[in-house]
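Q: got a sequence here, can you build the structure:
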Amino acid sequence: MSNALAQLAQHGVSVWLDDLSRELIESGELSRLVDRGVVGITTNPTIFASALSKGDAYAEQVRELAAAGADVDKAVFEITTEDVRRACDLLKPVYESSQHLDGRISLEVDPRMARDTEGTIASARQLWAAVDRPNLYIKIPATVEGLPAITQVLSEGISVNVTLIFSLDRYRAVMQAFLTGLEQAREKGLDVSSIASVASFFVSRVDAEVDKRLDAVGSEEATALRSKAGLANARLAYQAYEEVFSTPRWDVLADAGAKPQRPLWASTGVKDPKLPDTLYVTELVAPGTVNTMPGKTLEATADHGEVTGDTVRGSYDESRQVLDALERLGVSYEEVTEKLETEGLTKFEASWGELLQTVTDELDNARAVQGTEK
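A: Here you go, the predicted model:
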């Protein structure tokens, strides 16, 4: 393990990789990353679309699915759940050695279900049953419609990674949905110690949108606030986490064996090349958190990341001042976070469409070849 990754772990930060492909698994690279300190993996539709468009690692399975007459939705389901199942097995030792805290792989529900509560619940159940591994997280977007779905699937014992969180108010609603889900699970007699959750709070996308608006303002004060909103927002999220998980309501669940819903820092690759490439890692160090990094950010952190200790607690007043200053300049926090959620869903739907088209083309090619061989 590199010094920086080891230091993050010592300060209570779990290092996860925001990437997965069959090539990563079969080449042995994923095993090497685990040896270096990676203890979990997140995926999303964009990651799978990229994986399927490169190389021929999926060719054999595509041929089998084509021969079996699978349609594109069935093929995508089988391909993605196979990758995640294999990754779950590979990280099972981490899952066991961490007392089930880490060693987890996240798989997202069909993004077309993001505004459909019942559709999300059905998709989550189907994915959970298909992968059939205890160290799986089902990713559910933190839309208004997603909140009751999060509660419902948690109440059924399904572990959840809540994704696409941008605003503090929505994050608080996510934590309430988590608590309600565990309470319902406990009422059903389920073992709440086996139900896990993380809440993925997005960071760099906030800076990208806010900085664009600050540049339009163009004042000296606006320039001084560039690239500060993402960290301020995330740090205040951690403050909210501390508040919620120190209440009597939580204590009841904790006494029954429940584990807190950990904050997960997502979107941690810098969008602005002028920023330090480890900014959203070294400046978001706090106990009980997860940082999921794209490969480039992970390598940068391992190579030259400087971990100086807790960089979150003690920053709450300053962080609040940053958000207040933005409002005074006319940069609306509510507008920014609403836009980012909408854009995030649109991007995932577009990636899903690309994935469907890629698999459709591969299935058609496989069937054409099979037809000529008869």
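
Q: C-alpha from now on. contacts and neighbour counts both.
A: Fine.

Q: which parts of the stretch 201-350 of the chain are helices?
A: In the stretch 201-350 of the chain, the segments counted as helices under DSSP state H, counting those that start in this stretch are 204-217, 220-224, 229-244, 248-255, 279-282, 295-304, 316-328, 333-373.

Q: now the other sequence, so there's something to compare against:
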Amino acid sequence: MSERFKSKLHQITVQYPTDYWNDSCSIEELSYAVENGAVGATTNPTIVLGVLKKEMHLWEDRIRELIAEHPTWDESALTWKLFEEIAVKAAALLRPAYDRYGGKKGRLSIQTNPAAYRNAEAVAQQAVHFDSLAPNMQVKAPVTQAGVRAIEEATYQGVSINATVSFTVPQALAVAEAVERGLNRRTAEGKAVDFMSPVCTIMVGRTDDWMKVVAKRDGIEIDPATLDWAGIACVKKAYGIYQQRGYRTRLLVAAYRHLGHASEFIGGDLVLSIPYEWQVKFNASDIEVRERMSQPVDAKIVAELYEKIPDFRRAYDEDGLSVEEFDTYGATVRTLRGFITSAHDLMAVVRDFMLPNPDVK
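A: From the prediction side, this is the model:
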């Protein structure tokens, strides 16, 4: 590797339009990522819970201060305030990139309350609030039926969204169309859109996870290696449609399970949101840095997935899911349950500061 590249991931960002983000707001992990070319980062309740467990020494004094500063606040209000402050601190590390790229890069994604996935107004209102916390915020909203409406409204309000809880081609297309409606509403009123940088996540590993659950649950005989291509196939199909239609939303690939979830998208005009451990593994691997985005998934693999797993057809076909079906799709349900549980676990962390166990010295 040429000495001008600090790592394989840095090489990708220099040679191709592919961006990479740190899939965490951990200060330690984000510092490594920025050094290696990352121009963004993300949060969600699960990530923030992990950050607190890893970096509690950076936050325990602040948690106590927040409790003292707001004597009437309950654990929910305190938790969301802490959530905001963790995001803002991470956003500061990305501000140089934000300024350098005129707002198109260098953003920190902060997730709206996952429990509000059925309430478009609540998601949109929280998105607008989160957008005000720092110039370089990117706000995550779920791709549920209500979430799609919230994405349009938040976009209209000038929020750069990151659509999350998304696993399928139909979801990615619904997001792109909602963003277009929001942007068009702004331009029709003479409002600027050039500063905005919407993205739509496809949680590629969680797409694979769901296919594996379905195969096991329903007794479907299929090569296990084939299942590792389900998410990649969905991303590549969605990407082709995005490019063909000229959507102003970029795709973002998250939820990594193996190195192919990074290498298969090299060269695409999209974002790789990679957890720290997978960044380290990728940089240390012998994977050649070369363009693969334009290479389709083996037709035999797609055909086997399509023939044997009905939920792959629903994920892969443009009209495989209606917007009304987004909320009940298996991967959506599993992910929302996990995010909501993590949000409650975060509150429990704050509760332990508010009401420390009297049985323990």
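
Q: how close are the two chains, by TM-score?
A: Once the chains are laid over each other, their TM-score by TM-score structural alignment, normalised by the length of the second structure reads 0.86; 337 aligned residues with a Cα RMSD of 2.3 Å.

Q: ok so, going back, output the helices of the stretch 201-350 of the first structure as TSV; include the columns distance to Ala87 of the first structure and mean neighbour count.
A: Formatted as TSV, the entries for the helices of the stretch 201-350 of the first structure read as follows, by distance: least, Cα to Cα, whole Å; neighbours: other Cα atoms under 10 Å:
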stretch	distance to Ala87 of the first structure	mean neighbour count
helix 204-217	27	19
helix 220-224	43	13
helix 229-244	29	21
helix 248-255	29	14
helix 279-282	24	23
helix 295-304	16	17
helix 316-328	37	15
helix 333-373	20	16
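
Q: now do Ile12 of the second structure against Glu69 of the second structure, distance only.
A: To Glu69 of the second structure, Ile12 of the second structure is 45 Å away according to Cα to Cα, to the nearest Å.

Q: neighbour count: the two, which is higher?
A: For Ile12 of the second structure versus Glu69, neighbours defined as other Cα atoms under 10 Å are more numerous around Ile12 (21 against 10).

Q: give me the element the more buried one is part of.
A: Ile12 of the second structure is located in helix 8-15, with elements delineated by DSSP states H and E.

Q: what about the strands in the stretch 101-250 of the first structure?
A: Chain-ordered strands for the stretch 101-250 of the first structure, with DSSP state E, counting those that start in this stretch as the definition, fall at 104-108, 136-141, 160-165, 197-202.

Q: which positions within the helix holding Ile12 of the second structure qualify as buried?
A: The neighbour-count criterion (16 or more other Cα atoms under 10 Å) identifies 8-13 as the buried residues of helix 8-15 of the second structure.

Q: try stretch 56-63 of the first structure
A: Buried, per 16+ other Cα under 10 Å, within stretch 56-63 of the first structure: 57-58, 61-63.

Q: how about the residues you listed in JSON lines, adding distance to Trp16 of the first structure and secondary structure?
A: Putting the buried residues of stretch 56-63 of the first structure into JSON lines (distance: Cα to Cα, whole Å; DSSP: H, G, I helix; E, B strand; the rest coil) gives the following:
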{"residue": "Ala57", "distance to Trp16 of the first structure": "23", "secondary structure": "coil"}
{"residue": "Tyr58", "distance to Trp16 of the first structure": "24", "secondary structure": "coil"}
{"residue": "Gln61", "distance to Trp16 of the first structure": "27", "secondary structure": "helix"}
{"residue": "Val62", "distance to Trp16 of the first structure": "29", "secondary structure": "helix"}
{"residue": "Arg63", "distance to Trp16 of the first structure": "32", "secondary structure": "helix"}
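
Q: list the contacts of the helix or strand just after the helix holding Ile12 of the second structure.
A: Reading on from helix 8-15 of the second structure to the C-terminus, the next helix or strand found by DSSP H and E is strand 19-22. Under the contact criterion Cα atoms under 8 Å, 6 or more residues apart in numbering, strand 19-22 of the second structure has outside partners 9, 12-13, 29-30, 33, 37-42, 269-276.

Q: tell me how many other residues crowd the residue mapped onto Leu91 of the first structure from the second structure.
A: Superposed on the second structure with TM-score structural alignment, Leu91 of the first structure falls opposite Leu94. Residues near Leu94 of the second structure, counting by other Cα under 10 Å, number 24.

Q: hang on, Leu94 of the second structure in a helix?
A: Yes. Residue state for Leu94 of the second structure (DSSP: H, G, I helix; E, B strand; the rest coil) corresponds to a helix.

Q: I'd assumed Val39 was in contact with it.
A: Yes. Using Cα atoms under 8 Å, Leu94 of the second structure is in contact with Val39, at 6.7 Å.

Q: now list whatever residues contact both of these two.
A: When Cα under 8 Å, 6+ apart defines a contact, the residues bordering Leu94 of the second structure and Val39 alike are 106-107.

Q: circling back: now distance to Ser155 of the first structure too, for the helices of the stretch 201-350 of the first structure, in CSV please.
A: Below are the helices of the stretch 201-350 of the first structure laid out as CSV (distance: least, Cα to Cα, whole Å):
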stretch, distance to Ser155 of the first structure
helix 204-217, 31
helix 220-224, 45
helix 229-244, 19
helix 248-255, 13
helix 279-282, 32
helix 295-304, 34
helix 316-328, 33
helix 333-373, 25
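
Q: out of the ones you listed, which gets nearest to Leu154 of the first structure?
A: Of all these, it is helix 248-255 that lies closest to Leu154 of the first structure, at 13.5 Å by Cα to Cα.
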